[in-house]
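# model the structure of this input:
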Amino acid sequence: MGKQHSIVIAGGGSTYTPEIVLMLLDNLDKFPIRQLKLYDNDPERQSIIAKACEIIIKEQAPHIEFVATDSPEAGFTDVDFVMAHIRVGKYEMREKDEKVPLKYNVIGQETCGPGGMAYGLRSIKGVVEIIDYMEMYSPNAWMLNYSNPASIVAEACRKLRPDSKVLNICDHPIGLEDRMAKIVGLESRKDLSIRYYGLNHFGWYTDVQDKNGNDLMPQIKSYIGENGFNLNAIGKESRNSDPSWIHTYDMAKFVYELDPDTIPNTYLKYYLFPNKEVEIADANYTRANEVIDGREKRVFGECRNIIEKGTSKGTTLEIGAHATYIVDLACALSYNTHERMLIMVENNGAISNFDATAMVEIPCLVGSKGAEPLSIGPIPTFQKGLMEQQVAVEKLAVEAYTEGSKQKLYQAFALSKTIPGADIAKKLLDELIEANKDYWPTLH
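As a prediction, the model looks like this:
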C-alpha cells in the first residue's frame, strides 16, 4: 500500500469540503495522500474554505502538498481521483427549486420532483465538464461523483460519457445504515451486511444481517413500524438534527406500511405522501433557508475563525464520519479490495425484470476495474411500478437536456408522482424555465 495519492475535490467551496478534508486526513493510514487540491469555478467562495483547509493540513499532515485553484489545468493535472460535489446555481437556485413548486401546492425538494429536475438540468453540464477536464489532464483518474441529484446525473453520465471512469455514489443509504446499526445496538454500519435495490433516493432494503449472519430485519422493522428512523426512542437522536430531517425520519413509518417486507429509503415520502409534505412546508422558509442559516453560517464562520487565529486547534469542524465510504471506494479502486458497496450502475439484468439501461442503485463489488453489480433477481410489482415511473421521469429529463426538448421535459413533469396533473406541470415548467434561464440549455 505504498502509493501516495493525489486528489482534487471539485466543488472546493462547498460547506462539505472541510469535513471531507478532515475525513481524508483521518484515514491517511489506509489511504495515503501526497497532494490535495481544491477546484471551484467560484474562487471567492472557495478561498475562505481553502485558507482554513490549508491551515488544517499544515498542522495535521504537513507533507501533503495543498493547492486551491479555479484553473482546470492546475486542478486536474496529475490526479488519481476527482471527488466531485458541485452545486450549480448554489443555494440561491436551490431556494427557487423549493419555493416555485410550492406556489402550485407541489413539493419543492432538492432531488425529488420538479425541484430535483430543475437542479438536474443545471448539474449535467457542470458534471460533464469535470469529466472532460479529468480525461484531458489525468486520463487514468477515477471520478467519484456524489453531486446531486445523483439519479439524473448518473443517467446523463451513462448517456453522454458512457466510457468514462465515473462512479456515481450517494451517502444517504450510509446514514440510514448508521441508524439501523444504532437500532440493533451495533457499533457501526460496517457491522451490517445489507441487500438493497432501487434508484437513487428511491429504494428498499430487503435484507440486513450482522457479520455472523443473524437476521436483523425483524428487530429493525419492529422499531421502524413504531418510530420510523427517528432515534429518540433509544435516546440516540443527534442534537443538531434539523426539524425537516426529524420529520423525514418520522415519516418512514408511514412509508413502511406500504410494504412491511422491506425497509424503505426515507426519500420515498415525497412520492408517496406529496400532499402531506406540501401541508407542512413553509413557502417562505424551506430547507435551503435552513441550510443557509445553519450549516452555511456555521461552516464559513468556523473557517473564518481558523484563518483569524491561524490555527485549527479547538475547532468545531467535524470529521465527515459518514463520508468515509468515499475513502472505502477509493481504496477499493486503488487496491482492488472487492469491497461491497452501493453504487449507481446500469442495470444490465441485475434486476431481472427491469429496464436494462436504467441506472439502479444496488450492491456492487468494487475493484480496480470499477463496480461489478451483484444479481438482485426479479422485484415485486409495487416497487417495479414505482421505479418504472420514476426512471421514465429521469430519462425524459435527460433527453430534454440533450435534445433541447421542452416537450420531453413537460412529459417528465406530467409523469412525476409529485405533480398532481399535467395542467399544473405545464404552468410549473414555464415558471422554472424562466427561473433557470441562465443555467438550462434553450428548450424548444
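
# can we go C-alpha only for contacts and neighbour counts from here?
Will do.

# helices or strands up against the longest helix along the chain?
In the chain, with assignment by DSSP state H, the single longest helix is helix 113-137. Applying 3 or more C-alpha pairs under 8 Å, 6 or more residues apart in numbering; DSSP states H and E, we find helix 113-137 packed against helix 72-76, helix 90-102, helix 150-160, helix 381-403.

# quick one: buried residues of the helix or strand hosting residue 425?
Element membership of residue 425 [criterion: DSSP states H and E] is helix 422-435. Judged by neighbour count using 16 or more other C-alpha atoms under 10 Å, the buried positions of helix 422-435 are 422, 424, 425, 426, 428, 429, 432, 433, 435.

# ok, now stretch 66-77?
66, 68, 69, 70, 72, 75, 76, 77.

# farthest-separated two in those residues?
Using C-alpha to C-alpha, the buried residues of stretch 66-77 span at most 15.6 Å, a distance reached by 66 and 72.

# could you also give me the structure for this second sequence? I'd like to compare it with the first:
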Amino acid sequence: MKLTVVGGGSTYTPELIDGFARLRDTLPVEELVLVDPAPERLELVGGLAGRIFAKQGHPGKIVTTSDLDAGVEGADAVLLQLRVGGQAAREQDETWPLECGCVGQETTGAGGLAKALRTVPVVLDIAERVRRTNPDAWIIDFTNPVGIVTRALLQAGHKAVGLCNVAIGFQRKFAGLLGVTPNDVHLDHVGLNHLTWETGVRLGGPEGENLLPKLLGEHGDDIAADLSLPRVLLDRLGVVPSYYLRYFYAHDEVVRELRTKPSRASQVAEMERELLKMYADPALDEKPALLAKRGGAYYSEAAVDLAASLLGGGGSPYQVVNTYNKGTLPFLPDDAVIEVQAAVGAKGATPLAVAEVDPLYAGLMANVTAYEDLALEAALRGGRDRVFRALLSHPLIGQYEYAEALTDQLIAHNREHLAWA
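Below you'll find the model as predicted:
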C-alpha cells in the first residue's frame, strides 16, 4: 500500500507519522511519500519520520519529494494538508477582519473566505494531476475550510472525503469522562464542517443508550470550560456545540479578546520555529510534546481509520466525515457537504440517518450552506462582486458596509494568490 501526503513538510506531519507507525496493523503502509515544495522543511520532517518508523519497528519506506506527479503516482490514497500562503497568510486572515469589528479566524467569516479563495484552485489542480496520474486513488482532504474544499473536489468528480478532528476529539473527551474506550463511544454528530453539534453520545453504536444528558449533568462545567462557553448555555441547549460555535454564540466577546492578545497565527508560527529546531535533532525519534499544542489532536487516528476503511481494510464501520448530503438533512440541498456519521467503505461514505434537527441549528446550517455556495462560486470564478456577495451572506458579517470594506481588504491582502485580481 502506498500513501502520499501533500503538504508533507508541515509540522503536523510527525503526528500523522506516529499514527501510521502505531496503527500499522490497521493500515499496513508499505510506502509513504511526503510531498512539499519547501525542501528544507521536507528534509527535517522526512528525517524525523524515518526515525519514528525505525524506533517503532515499522518496515515501511518513507520517500520525500517536491515532484507532485511522481509523488502521487501509484498511490492508493492521497492526503491533502496544505496551507496556501503559509502562516503569513493566516496571520492576515486573523487580523484585518478585526478592523471592521468582525471575527478574525482562519476557517470562518472573512478570513475563512480568504483561505477558501486561495486554496480551492490549488487543491483542484492537485486533484486533476492525481486523476491523470492515478485515477483510482482516494483523496482525503484535511485542508481547511474542509467543507468548501471537499465540495469543490466532489463537484469536480473526484473520489474525495473530507476529514476533521473535532469529532474524534469529542469522542476521546467523552470516553474519558465515561470511563470507557474511545471505540465504545458513538456520537450523534450533525452539521457542517466547523459548525457542528453533538446531539447524542451513545455506547456501542448508533442504537445505544444516549448518555449525553448524564454527561451534561455530571460534567457540564468541565465540558463548558473546554468550549469557553457558559454552562447555562449548554444546559439550555441540551447539546454540545463544537468550539467553533463560540464565534457565533459569543461573537462580540471573541472579537474583544482577539483585539487584546497575539493572534493564533503568531503563536503557531513561533511553535513551528521551535518544532523545526527539534526535528533537526538527529537524536529525536518520537513526536515531541510541544506538537500537541500545535493543533490537529488525534488527526492521525482519524486519518488512519478513514484510509483503512476506504482501502478495504479494518477501519471502523462508522466515522464522522464530510461528504454529500444526499437527502440526509432534508432542509439542505443534496449536493451540500455535511459533517455527520457515515458508513465508510471501499465505495466511499454513506451518511447515516439523522433525527429531526432543531430549527435553532437547522437555520444556521442553511444560512452557512448558502454562504458556502457563494464562497465556492467566488473561488471558482473570481470577481469582486462574487466575493462581496459571499461576505454579505455570512451570518458573522451581514451588513453591506462591512462586506464592502472586507471585500477590499480581502483582495488587497491576497492579490498574489488570486489569478483574477
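
# so the helix holding residue 425 of the first structure matches what in the second structure?
Aligned using TM-score structural alignment, helix 422-435 of the first structure spans residues 400-413 in the second structure.

# try stretch 175-185 of the first structure
Stretch 175-185 of the first structure maps onto residues 169-179 of the second structure, going by TM-score structural alignment.

# quick one: contacts of the matching stretch?
Stretch 169-179 of the second structure has contacts (C-alpha atoms under 8 Å, 6 or more residues apart in numbering) with 181, 182, 184, 185, 186, 187, 201, 215, 219, 297, 298.

# tell me the buried residues within these.
Of the contacts of stretch 169-179 of the second structure, these count as buried by 16+ other C-alpha under 10 Å: 182, 185, 186, 187, 201, 215, 297, 298.

# the third one touches residue 198, doesn't it?
Spelled out, that is residue 186 of the second structure. No - taking contacts as C-alpha atoms under 8 Å, residue 186 of the second structure lies outside contact range of residue 198: 10.2 Å.

# what ranges does the second structure have for its strands?
2-6, 31-35, 61-65, 77-80, 138-141, 160-162, 185-192, 195-203, 240-241, 318-324, 337-345, 348-351 (DSSP state E).

# quick check: which of those is buried the most?
strand 160-162 (a mean of 29; mean count of other C-alpha atoms under 10 Å).

# check the fit of that strand onto the first structure and give the mean distance.
With the two structures superposed, strand 160-162 of the second structure lies on average 0.8 Å from its match in the first structure, counting by mean C-alpha distance after the TM-score superposition for the first structure.

# outside of that strand, which residues touch it?
Under the criterion C-alpha under 8 Å, 6+ apart, residues 138-142, 146-147, 150, 153-154, 321-323, 348-349 lie in contact with strand 160-162 of the second structure.

# and what of stretch 284-292 of the first structure?
91, 94, 95, 98, 99, 242, 244.

# enumerate the positions of that stretch that are buried.
286, 287, 288, 289.

# ok, back up a step: which one of the strands of the second structure lies nearest to residue 363 of the second structure?
The nearest among these, by C-alpha to C-alpha, is strand 185-192 at 10.9 Å.

# distance between the closest one and the chain's centre?
Chain-centre distance of strand 185-192 of the second structure: 15 Å, with C-alpha atoms, centre = their mean, to the nearest Å.

# could you do stretch 177-191 of the first structure as well?
21 Å.

# stretch 255-266 of the second structure now?
21 Å.

# the closest residue to residue 368 of the second structure other than its chain neighbours: what's it in contact with?
Leaving aside its sequence neighbours, residue 368 of the second structure sits nearest to residue 394 (C-alpha to C-alpha, 6 or more residues apart in numbering; 6.5 Å). In this structure, residue 394 of the second structure makes contact with 109, 367, 368, 371, judged by C-alpha under 8 Å, 6+ apart.

# count of residues packed around residue 359 of the second structure?
Per other C-alpha atoms under 10 Å, the neighbour tally for residue 359 of the second structure reads 11.

# quick check: the aligned residue for it in the first structure?
In the first structure, residue 359 of the second structure lands on residue 381 (TM-score structural alignment).

# equivalent analysis for residue 148 of the second structure, please.
Per TM-score structural alignment, residue 148 of the second structure is aligned with residue 152.

# doesn't residue 118 make contact with that match?
No - contact criterion C-alpha under 8 Å: residue 152 of the first structure and residue 118 do not qualify, at 10.3 Å.

# quick one: common contacting residues for the two?
With C-alpha under 8 Å, 6+ apart, residue 152 of the first structure and residue 118 have no common neighbours.
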